[in-house]
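A.B. asks: sequence? don't have it. structure:
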């Protein structure tokens, strides 16, 4: 799918689409420009995406349909953000309404004309009010702002540069396409870099040893580690850590596997006691059992929150909705951003993963 912003065309014809797309098998829709200002155009391969509905606003274009290969219902939004605060708020409100109307997985792409963090604008140390409101809107919509993998800014003019072009996807989108990521293309003569959304499934090398903060909330964790560590005898540290991963994985599965099911069981037991009390059945033993169940349930809620906060590495964890699916997919986005796709070796850009591994190993070997 191809999205173009600021087409400066009041009407887009099939001739225009074929000239851009290269062949006559494309579906398309557009929002006309206001004179020489604005204009939006979405083009897609009809063998890949089947359009069901199309909705338009002055600064956005939505195509709802089905990704044929996956039989997946979704809505693709192309957005050209407003420049003043009141107009921006109106665009966010319209997009929220459309998300409720479509009731499917969403992907928002385009020039949002707004930053979300101070480091996304060169020379800025205070976040403007409109940026705070934009970030709140993204969080309220449970959208994940996909990180750019190969550049910091997407808009340049003189010494000014900002990251205002982005892709936002719903939690459901990332659950269906966990390999979704974006990169910036060459800017050419434009002020903006094109944003390329791609879906890639790649596994690069073994995972590093990692301890989870939630483990330390378990009363038997430290004694378990000490016993396992002593049993490994005299081995190099790296070999010990590698050997420890297997018993740690088994311990984690036994003690922390299916946290949601554990919480659900405690909640069901609490509800049974509440139902008995509602029917007039009550004694001191029942009250003591209820307090014990509540304490255990609270402990598992804390463990679950600690686990996903660590996985997400969210800089704004205190401000965000403590929604596990949101944090899980934010963690997935972070892992994608940490992957090295290209490396400059002896003046040449190398994309071969085997060569990248060898070059990285030679630096630390």
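C.D. replies: Structure's in. What do you need? Only a predicted model underlies this, so the values are computations on that prediction, with no experimental measurement involved.
A.B. asks: Please make it C-alpha for all contacts and neighbour counts, starting now.
C.D. replies: OK.
A.B. asks: Can you list the residue ranges for helices in this structure?
C.D. replies: Assigned by DSSP state H, the helices in the chain fall at 14-21, 85-102, 129-140, 171-176, 221-231, 237-256, 259-278, 284-312, 324-338, 353-364.
A.B. asks: Same list, the ones you listed, but as CSV with distance to residue 150 and mean neighbour count please.
C.D. replies: Formatted as CSV, the helices of the chain follow (distance: least, C-alpha to C-alpha, whole Å; neighbours: other C-alpha atoms under 10 Å):
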stretch, distance to residue 150, mean neighbour count
helix 14-21, 26, 13
helix 85-102, 28, 15
helix 129-140, 22, 16
helix 171-176, 20, 19
helix 221-231, 40, 12
helix 237-256, 32, 13
helix 259-278, 36, 14
helix 284-312, 20, 16
helix 324-338, 9, 19
helix 353-364, 16, 12
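A.B. asks: now the ones you listed as JSON lines including distance to residue 49?
C.D. replies: JSON lines is the format used below for these (distance: least, C-alpha to C-alpha, whole Å):
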{"stretch": "helix 14-21", "distance to residue 49": "15"}
{"stretch": "helix 85-102", "distance to residue 49": "16"}
{"stretch": "helix 129-140", "distance to residue 49": "26"}
{"stretch": "helix 171-176", "distance to residue 49": "15"}
{"stretch": "helix 221-231", "distance to residue 49": "50"}
{"stretch": "helix 237-256", "distance to residue 49": "40"}
{"stretch": "helix 259-278", "distance to residue 49": "36"}
{"stretch": "helix 284-312", "distance to residue 49": "32"}
{"stretch": "helix 324-338", "distance to residue 49": "24"}
{"stretch": "helix 353-364", "distance to residue 49": "31"}
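A.B. asks: for comparison:
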């Protein structure tokens, strides 16, 4: 399974589309999760341009008139789409992964900045997962939260951040999720002048996911078209 995740901070023009197409083509991506598309309307033609051909399915969560919007895309030769669940801050795609003959769930997540907003989102995700019969889960995106203090540098500790970390770790543990090993950069978001950085983008999977793809890791790429780095989820042994 090969997934690309990026908070793209607006789809922009040709530069960002070319960057996405280059990653998708080079990595032979099967699924792409984008956060903050900053657009309320998308078309087949636009998604074909982002992917590089028309062998792509997609679901767009327009957020609040583009604010907080998400886009999930997948290779229709790799996945047979079944259904999706959409709410504030997430898109969940349920599909059959053709090569492994496995029914998988991929959640594309963009968490709000406020602690109350995060709690609402994590509760919504937890409730959706708890009633799902599917066990092969992957949650990836911009969680706007860190698990330990050292995952933020150059940012003054604010009131509530300890509670935020505790709540985020509780969400992960209660949903029996595990974080994939990270390769490459330790941080995924950088302030434009480099004075602050954090690891707020990540990939969490279920135990069943790891049984199916035991060599999976998350590779953090160099930052190019956004203040966030793209993450590529892949196995050492390509599946």
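C.D. replies: Structure received. These numbers come from a predicted model, not from an experiment.
A.B. asks: before we move on, the earlier item: which one, of the helices of the first structure, ends up nearest to residue 30 of the first structure?
C.D. replies: The closest of the helices of the first structure to residue 30 of the first structure is helix 14-21. By C-alpha to C-alpha, the value is 10.5 Å.
A.B. asks: Trace that closest one over to the second structure and give me the residue numbers.
C.D. replies: On the basis of TM-score structural alignment, helix 14-21 of the first structure is assigned to residues 44-51 in the second structure.
A.B. asks: Mean deviation, the matching stretch versus the first structure?
C.D. replies: Following superposition, stretch 44-51 of the second structure is found to deviate from the first structure by 0.6 Å on average (mean C-alpha distance after the TM-score superposition for the first structure).
A.B. asks: List the contacts of residue 144 of the second structure.
C.D. replies: Taking C-alpha atoms under 8 Å, 6 or more residues apart in numbering as the criterion, residue 144 of the second structure is in contact with 110-113, 200-201.
A.B. asks: now residue 308 of the first structure
C.D. replies: Counting by C-alpha under 8 Å, 6+ apart, residue 308 of the first structure touches 324, 327-328.
A.B. asks: 6 Å instead?
C.D. replies: By C-alpha atoms under 6 Å, 6 or more residues apart in numbering, the contact list for residue 308 of the first structure reads residue 327.
A.B. asks: rewinding a little: tabulate the contacts of residue 144 of the second structure in TSV, adding columns for neighbour count and distance to residue 47 of the second structure.
C.D. replies: Listed next are the contacts of residue 144 of the second structure as TSV, based on neighbours: other C-alpha atoms under 10 Å; distance: C-alpha to C-alpha, whole Å:
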residue	neighbour count	distance to residue 47 of the second structure
110	25	20
111	23	23
112	19	25
113	11	28
200	19	26
201	25	23
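A.B. asks: Can you tell me which of those residues is nearest residue 40 of the second structure?
C.D. replies: If you rank the contacts of residue 144 of the second structure by distance to residue 40 of the second structure using C-alpha to C-alpha, residue 110 comes first, at 15.4 Å.
A.B. asks: Give the aligned equivalent of residue 63 of the first structure in the second structure.
C.D. replies: By TM-score structural alignment, residue 63 of the first structure lines up with residue 93.
A.B. asks: Its match contacts residue 106, doesn't it?
C.D. replies: Yes. Under the criterion of C-alpha atoms under 6 Å, residue 93 of the second structure makes contact with residue 106 at 5.3 Å.
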